[in-house]
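Undergrad: no letters, just coordinates:
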């Protein structure tokens, strides 16, 4: 299934994309696509519905973040061997964890806003993992059974805020609009192997990132197992699993960063596409 949240920001409705690509309204069956709807029983109830019986949504509504009421937005840094190489950093021994503020989350095609004082806003296409059932002390072998589905995340980053304002990476990761998520949540049964997905990101029509989840240092299963030893992962939590090479900060001989008027196009195999226009903060 492809589950969506559509409509104006803050008033999104739950929906489903049927096999023909038509958006169907789920409002008669649940209030929102949140952790409560993403349990095994919740997803089974949605699968039992006949999409043709659901009202078709007309027009071209905005796609909001594909998960509402996110509890934790966890992010993994330096998780692609080729990305670590382009930044000149060592392969980490354990997953590098930082958090992105939930207030950064926006829809897949919403504007990305460059914060005041920023000169180093960067892009990062990433595989997002959405937890469906609570995970605590889970093994790698069992980890994927706790996944509801997958989505695209753009882990937008302000590199000076991240690296030079002291403290943690969170400072450069949590600015408003720095977490486009979606356009839809693709349930686990439609993604046979999360370690075999192609990722791309273009800026103004120029390909900047090309990668595959096969080059992840830590697999999705390893990440979930590791994090679950440290904290309980709850339904609706989102994990952004790292980015392949090609970020602006890694461009030689001179880094390239986002400016107002730029357009980013992101895609992950089987998970759809994102497009964000970049603008300055008012």
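TA: Looks like it came in fine. All of these numbers come straight from a predicted model, not from anything done at the bench.
Undergrad: hey, let's count contacts and neighbours off CA atoms from now on
TA: OK.
Undergrad: and residue 239, how many neighbours does it have?
TA: Close neighbours of residue 239, defined as other CA atoms under 10 Å, add up to 28.
Undergrad: again, but for residue 164
TA: Around residue 164 there are 12 residues (other CA under 10 Å).
Undergrad: now it: how far from residue 2?
TA: 40 Å (CA to CA, to the nearest Å).
Undergrad: ok but residue 41 is inside a helix, no?
TA: Yes: assigned with DSSP: H, G, I helix; E, B strand; the rest coil, residue 41 falls within a helix.
Undergrad: show me the contacts for it.
TA: Shown in contact with residue 41 (CA atoms under 8 Å, 6 or more residues apart in numbering): no residues.
Undergrad: so how far is residue 148 from it?
TA: 11 Å.
Undergrad: surely residue 173 and residue 162 touch.
TA: Yes: Residue 173 is in contact with residue 162 according to CA atoms under 8 Å; the separation is 6.9 Å.
Undergrad: moving C-terminal of whichever helix or strand residue 225 is part of, what's the next helix or strand?
TA: Secondary structure from DSSP states H and E places residue 225 in helix 220-230. Using DSSP H and E, the helix or strand that directly follows helix 220-230 along the chain is strand 238-240.
Undergrad: putting a second one here so we can go through both:
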């Protein structure tokens, strides 16, 4: 892994996701090198995009820039992160994610974290201080042979243990099952949901969407309808709140758009 450094002009970006107002990505690139990941195609730093999983850029002046922005930007929901994993290994050294979240929460922004790393537990202290402004999601796509599609990511069972701990601490949590890929991990949804059947969390799921260079096929609508029905039935059986990613914005807006001041 090659780590490089860069100065940036902006910290927060307007999010293209309905459920978020802003996105914050402390790093360009992601060390986990997941073979299905779309984020490389939205990463503006050319080397990090082309050498996905090999080169990480640390945004050295991120906190300085973020400090200026939160003083003037309208409060809203910030996704941490959308094109990188905020708790990948370099975060253990540079702690930009921790510093960013701390600053956002102090300024009254709401923070929605998505990661594959149990390192998020390190920041329980700051998350619990403003748990009314925080939700945390852990991604699990498979429990078996995960290294074939997520070669450098933490073990899925470790992610699930982190999710359970966060939930036990009283934080709003969610498990993201996705992308679900036909013929790769679509036969594992029941096993994954069973793993969290006793955890107070919600389930968000999504299908794989193909981009040029990603060597998986997109499943057809009949296949997806079958998978979606199965997931919804399982969630009903275990009394878990559950919805497709495309519907997540409805939940988020209902939960988060209370008065911010």
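TA: Received, thanks. Just so we're clear, the structure is a prediction, and the values are computed from it rather than from any experiment.
Undergrad: need the TM-score from the superposition.
TA: Remark: TM-score between the superposed chains equals 0.25 [TM-score structural alignment, normalised by the length of structure 2]; 117 aligned residues with a CA RMSD of 6.4 Å.
Undergrad: which of residue 173 and residue 162 of structure 1 has more neighbours?
TA: Ranked by neighbour count (other CA under 10 Å), residue 173 of structure 1 and residue 162 place residue 173 first, with 26 against 18.
Undergrad: what's the closest non-adjacent residue to that one?
TA: Distance criterion CA to CA, 6 or more residues apart in numbering; nearest residue to residue 173 of structure 1, sequence neighbours excluded, is residue 157 at 4.8 Å.
Undergrad: wait, that neighbour sits on residue 114?
TA: No: Residue 157 of structure 1 is beyond contact range of residue 114, at 9.9 Å (criterion: CA under 8 Å).
Undergrad: any common contacting residues for those two?
TA: Joint contacts of residue 157 of structure 1 and residue 114 (CA under 8 Å, 6+ apart) are residue 121.
Undergrad: helices of structure 2, residue ranges please.
TA: Applying DSSP state H to structure 2 gives helices spanning 46-50, 62-70, 91-94, 96-106, 124-129, 156-168, 189-195, 221-237, 248-256.
Undergrad: now those helices in CSV, with mean neighbour count?
TA: Listed next are those as CSV, based on neighbours: other CA atoms under 10 Å:
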stretch, mean neighbour count
helix 46-50, 17
helix 62-70, 17
helix 91-94, 13
helix 96-106, 20
helix 124-129, 16
helix 156-168, 20
helix 189-195, 16
helix 221-237, 14
helix 248-256, 13
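Undergrad: make TSV from the ones you listed and add distance to residue 14 of structure 2 to it.
TA: Below are the helices of structure 2 laid out as TSV (distance: least, CA to CA, whole Å):
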stretch	distance to residue 14 of structure 2
helix 46-50	20
helix 62-70	12
helix 91-94	23
helix 96-106	15
helix 124-129	23
helix 156-168	27
helix 189-195	32
helix 221-237	30
helix 248-256	15
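Undergrad: count the residues that sit near residue 2 of structure 1.
TA: Neighbours around residue 2 of structure 1, by other CA under 10 Å: 22.
Undergrad: does it touch residue 187 like I think?
TA: Yes: when contacts are counted by CA under 8 Å, residue 2 of structure 1 is listed as touching residue 187 (6.6 Å).
Undergrad: can you pull the contacts of residue 58 of structure 2?
TA: So residue 58 of structure 2 contacts 3-6, 26-28 (CA under 8 Å, 6+ apart).
Undergrad: how much space separates the nearest residue to residue 2 of structure 2 once chain neighbours are set aside from residue 139 of structure 2?
TA: Distance criterion CA to CA, 6+ apart; nearest residue to residue 2 of structure 2, sequence neighbours excluded, is residue 55 at 4.8 Å. In this view, residue 55 of structure 2 and residue 139 of structure 2 are 22 Å apart by CA to CA.
Undergrad: just residue 99 of structure 2 next, same as before
TA: For residue 99 of structure 2, the distance to residue 139 of structure 2 - CA to CA - is 22 Å.
Undergrad: what sits closest to residue 134 of structure 2 if chain neighbours are left out?
TA: In this structure, residue 134 of structure 2 finds its nearest non-sequential neighbour in residue 111, 5.0 Å apart by CA to CA, 6+ apart.
Undergrad: wait, doesn't the one you found sit right on residue 78?
TA: Yes: using CA under 8 Å, residue 111 of structure 2 is in contact with residue 78, at 4.9 Å.
Undergrad: those two: who's more crowded?
TA: Of the pair residue 111 of structure 2 and residue 78, residue 111 is the one with more neighbours under other CA under 10 Å, namely 28 against 25.
Undergrad: host element of residue 129 of structure 1?
TA: strand 125-131.
Undergrad: pull out the buried residues from that strand.
TA: 125-131 (16 or more other CA atoms under 10 Å).
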